[in-house]
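Q: The following block contains a protein sequence and its predicted model.
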Amino acid sequence: MITLVALWTTVGSYIFDWNDTHIYNPAWPPHARFHNAQTMLLGTVIGLTAGWVLWVPKANALYRLQVASALASYYWITQAGSLLFPGTALVDPQFAYPGQPPAQLIVDAVTLVLLTIGFVLERDRLKRNPQL
């Protein structure tokens, strides 16, 4: 599950941001696009790093699990935390659908739940097999 979240973190923002609501939004000034590009690249780097830490053999598997899980969560935690900044919104008004929760909240919640479940399952497996 953690590998799936790391892969999703690597490519997900390109799926959702490479369109008219984000990178090609005519209302966005160049600096806003710069930060959107930065965020997409951040997701790529974090996802790839999480996968690398999780799958490259090391002496301590629990440590790799902890680091990979933390790395894979950063993008999603920071996306949710962005709502704490002034003037931010999950959806621009022209793209909002009344009564429908923004997709970001659903994706954030599902992703963090998958990470938590994957972490707990693998941590317990490692505790049962300390030689790993």
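A: Everything's here; your move.

Q: rest of the way, CA atoms for contacts and neighbours
A: Fine.

Q: Give the buried residues for stretch 50-57.
A: For stretch 50-57, the buried set under the neighbour-count rule, 16 or more other CA atoms under 10 Å, comprises 50, 51, 53, 54.

Q: got the contact list for it?
A: Stretch 50-57 has contacts (CA atoms under 8 Å, 6 or more residues apart in numbering) with 3, 6, 7, 64, 65, 67, 68, 69, 71, 72.

Q: Now, the buried residues of stretch 50-57 that are in helices?
A: Among the buried residues of stretch 50-57, the members falling in helices (DSSP state H) are 50, 51, 53, 54.

Q: Return the closest of those residues with respect to residue 82.
A: residue 50 (21.6 Å; CA to CA).

Q: putting a second one here so we can go through both:
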Amino acid sequence: MSPAFTPGKSLLLLVNLITTIGPFLADWNETHIHNPTWPPHARYHNGQTMSMGLFIGLITFYALFITIPSTPSPQQQLTHLTWVLVLQTMIYVSSLSGILYPGALWMDPEFGDGRPQLYGFPVVVGVAWVGWWVERGRLVGEGKRKRV
């Protein structure tokens, strides 16, 4: 059985926590959910985004740490690990793509003209990729040792 917490999995767990909790910390305030100028449909989409982060966080936590009844091979673990990376990358890349839609802004003008997503989200994706790469290296090494 592979160790629960390795350096690679720890980095992916950090991204997982940001994905799960971050949207609620960033959006449950007067700039988003409690913004009186937001129409109901905007609140719907914000809620959708927060729930998506929660669900992706739960799914990727499961894939990283919940063991399969039989001991998974390093290749099976690598498949799970790669799906974690795909899901974690997908949510941040899709969030970054939001600026490409007509009339989109990084922030509502009443709260400034910053771009926190532009700077923060690529860092989170980078941490996920580093975690995947480190854990992949451990799994590949484990697979080679088992074949010898």
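A: Thanks, I have it. These figures come from a predicted structure and were not determined experimentally.

Q: I'd like the TM-score for the two structures, please.
A: Remark: TM-score between the superposed chains equals 0.91 [TM-score structural alignment, normalised by the length of structure 1]; 128 aligned residues with a CA RMSD of 1.2 Å.

Q: Can you add neighbour count, secondary structure and distance to residue 21 of structure 1 and give the contacts of stretch 50-57 of structure 1 back as JSON lines?
A: As requested, those are exported to JSON lines (neighbours: other CA atoms under 10 Å; DSSP: H, G, I helix; E, B strand; the rest coil; distance: CA to CA, whole Å):
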{"residue": "3", "neighbour count": "20", "secondary structure": "helix", "distance to residue 21 of structure 1": "28"}
{"residue": "6", "neighbour count": "30", "secondary structure": "helix", "distance to residue 21 of structure 1": "24"}
{"residue": "7", "neighbour count": "19", "secondary structure": "helix", "distance to residue 21 of structure 1": "23"}
{"residue": "64", "neighbour count": "20", "secondary structure": "helix", "distance to residue 21 of structure 1": "36"}
{"residue": "65", "neighbour count": "22", "secondary structure": "helix", "distance to residue 21 of structure 1": "35"}
{"residue": "67", "neighbour count": "16", "secondary structure": "helix", "distance to residue 21 of structure 1": "33"}
{"residue": "68", "neighbour count": "26", "secondary structure": "helix", "distance to residue 21 of structure 1": "31"}
{"residue": "69", "neighbour count": "24", "secondary structure": "helix", "distance to residue 21 of structure 1": "30"}
{"residue": "71", "neighbour count": "22", "secondary structure": "helix", "distance to residue 21 of structure 1": "27"}
{"residue": "72", "neighbour count": "29", "secondary structure": "helix", "distance to residue 21 of structure 1": "25"}
